[in-house]
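Peer 1: Okay, sequence plus prediction incoming.
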Amino acid sequence: MTDINPALDTPTDLARNDTRTVADALNAALADSYALYLKTKNFHWHVSGPHFRDYHLLLDDQAAQILGVTDAIAERVRKTGNTTLRSIGDISRRQSIKDNDRDFVSAADMLGELRDDNLTLVERFREVKQASEDAGDNATSGIVDEWTDQAEERAWFLFEASRNG
């Protein structure tokens, strides 16, 4: 990140270098959240098969939950005195979750891929947790627990929905 524009400076008692580390971790998690949101919506729009209605509704609920967290992540970056994502290009440079542009993906493959992607997001949130604890940023450390729990729950639901039998 570059030095912050004085017009965007936010008061914080946290050390600037520490907050940059936390902001970098938050911005990476935010980029993955947007990538996961769009992939979840893509699969919601294109799911097909005998469990169409159940999967369609599940993916829509999960996408809404993911999108709901994005504003909180970005605002936490700003509260630490840093800047957050600005564009699709910025997201693509930071995301670790891979896009899926295939013309057709089976429902089973959709659920498996989203399960793995949610677990990747959990890893990102754990990085945020560690960076925030190292920085003494107890507010970020506390709030990231809920985001982690939500991603773990989504992965669990996707796992259970994909089981045979």
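Peer 2: Received it, and whenever you're ready, just let me know what you need.

Peer 1: CA atoms for contacts and neighbours, from now on please.
Peer 2: Fine.

Peer 1: tell me the centre residue of the chain?
Peer 2: Ser33 (2.3 Å; CA atoms, centre = their mean).

Peer 1: my guess is that residue meets Ile66, correct?
Peer 2: Yes. With contacts counted by CA atoms under 8 Å, Ser33 reaches Ile66, the gap being 6.4 Å.

Peer 1: What residues of the helix or strand encompassing Trp147 count as buried?
Peer 2: Element membership for Trp147 (DSSP states H and E) is helix 138-162. By neighbour count on 16 or more other CA atoms under 10 Å, the buried set for helix 138-162 is 140-141, 144, 147-148, 150-155, 158-159, 161-162.

Peer 1: If we only consider the residues you listed, which is nearest to Asp54?
Peer 2: Among the buried residues of helix 138-162, Ala161 lies closest to Asp54 (CA to CA), at 9.0 Å.

Peer 1: contacting residues around the nearest residue to the closest one once chain neighbours are set aside?
Peer 2: Among residues not flanking Ala161 along the chain, Leu111 sits closest, at 7.6 Å (CA to CA, 6 or more residues apart in numbering). Residues counted as contacts of Leu111 (CA atoms under 8 Å, 6 or more residues apart in numbering) are 158-159, 161-162.

Peer 1: and Leu111, how far is that from Lys39?
Peer 2: Here Leu111 is placed at a distance of 11 Å from Lys39 (CA to CA, to the nearest Å).

Peer 1: Likewise for Arg94?
Peer 2: For Arg94, the distance to Lys39 - CA to CA - is 16 Å.

Peer 1: Please say which of those two ends up with more neighbours.
Peer 2: Neighbours per residue, other CA atoms under 10 Å: of Arg94 and Lys39, the larger number sits with Lys39, 23 against 18.

Peer 1: Put this next to the first one:
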Amino acid sequence: MPATNPALDTPTDLVSNSTKTVAEALNASLADCYALYLKTKNFHWHMSGPHFRDYHLLLDDQAAQILGVTDAIAERVRKTGNTTLRSIGDISRRQSIPDNDKDFVGPTEMLAELREDNLKLVEQFRIVKDAADEAKDNATSGIVDEWTDQAEERAWFLFEASRKA
């Protein structure tokens, strides 16, 4: 995980072994963000039913928010002196959020699956928080709180949108 090319060395006062653990947790979160982003866009593209417009727009907004944190996560990995994801294969090896390749998923099932996936992402962010606190990486510890809040909000919106009247 640490940069092996001197051109990628990043100055940091954090202990190298500790930053490896933080970087591993961040990279796992980043892989999950990409998996969740693509699944959210997939469901956005394949939404159907009477609430099409509302769900279509909700998922588009959520996908944009998820994609928005990916750069911050990757840059945080680099700031700790480590390297980040390099490919779709790298993402697939690290992701814990499963893909959904089904030809058809109903709207209610889409919302429920995305809700659970966002809650899995919250769990992953808590692992990042614990690793950052252990490493005394205050910057990562602070910023992951916002990412956690966003994922919790997405899960809440998906829950409320899928409630029966």
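Peer 2: Happy to help now that I have it. Owing to the predicted nature of the structure, the values given are computational and were not obtained by experimental measurement.

Peer 1: circling back: what about the residue nearest to Ala161 of the first structure, is that helix, strand or coil?
Peer 2: Classification of Leu111 of the first structure by DSSP: H, G, I helix; E, B strand; the rest coil places it in helix.

Peer 1: Specify the local secondary structure of the residue nearest to Asp9 of the first structure when sequence neighbours are not counted.
Peer 2: Excluding the flanking residues, the one nearest Asp9 of the first structure by CA to CA, 6+ apart is Gly81, at 5.8 Å. Under three-state DSSP, Gly81 of the first structure falls in the coil class.

Peer 1: Next, the buried residues of stretch 96-108 of the first structure.
Peer 2: Here stretch 96-108 of the first structure shows 96-97, 105, 107-108 as buried, counting by 16+ other CA under 10 Å.

Peer 1: go on, stretch 117-128 of the first structure?
Peer 2: Quick answer for stretch 117-128 of the first structure (16+ other CA under 10 Å): 117-122, 124-128.

Peer 1: got it, and stretch 75-94 of the first structure?
Peer 2: 76-85, 91-92, 94.

Peer 1: Next, the distance between the ends of that stretch.
Peer 2: For stretch 75-94 of the first structure, the first-to-last residue distance is 18 Å (CA to CA).

Peer 1: what's the longest helix in the first structure?
Peer 2: As assigned by DSSP state H, the longest helix anywhere in the first structure is helix 16-46.

Peer 1: quick one on the thing from earlier: check the gap between the residue nearest to the centre of the first structure and Ala15 of the first structure for me.
Peer 2: Counting by CA to CA - Ser33 of the first structure and Ala15 of the first structure are separated by 26 Å.

Peer 1: From Glu152 of the first structure, how far out is His56 of the first structure?
Peer 2: 20 Å.

Peer 1: And Leu30 of the first structure, by the same measure?
Peer 2: The value you get for Leu30 of the first structure to Glu152 of the first structure, if CA to CA is used, is 16 Å.

Peer 1: can you tell me the helix or strand for His56 of the second structure?
Peer 2: According to DSSP H and E, His56 of the second structure maps onto helix 52-79.

Peer 1: Give the next helix or strand downstream of that helix.
Peer 2: For helix 52-79 of the second structure, the following helix or strand on the C-terminal side (DSSP H and E) is helix 88-94.

Peer 1: quick one: contacts for the closest residue to Ala28 of the second structure other than its chain neighbours?
Peer 2: Nearest-residue entry for Ala28 of the second structure: Arg94, 5.5 Å, with adjacent residues in sequence omitted and distances by CA to CA, 6+ apart. Contacts for Arg94 of the second structure (CA under 8 Å, 6+ apart) come out as 27-28, 31-32.

Peer 1: Export those residues as TSV, with columns for neighbour count.
Peer 2: Listed next are the contacts of Arg94 of the second structure as TSV, based on neighbours: other CA atoms under 10 Å:
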residue	neighbour count
Asn27	26
Ala28	24
Ala31	25
Asp32	26
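
Peer 1: The residues you listed into JSON lines, with extra columns for distance to Gly49 of the second structure?
Peer 2: Below are the contacts of Arg94 of the second structure laid out as JSON lines (distance: CA to CA, whole Å):
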{"residue": "Asn27", "distance to Gly49 of the second structure": "36"}
{"residue": "Ala28", "distance to Gly49 of the second structure": "34"}
{"residue": "Ala31", "distance to Gly49 of the second structure": "30"}
{"residue": "Asp32", "distance to Gly49 of the second structure": "28"}
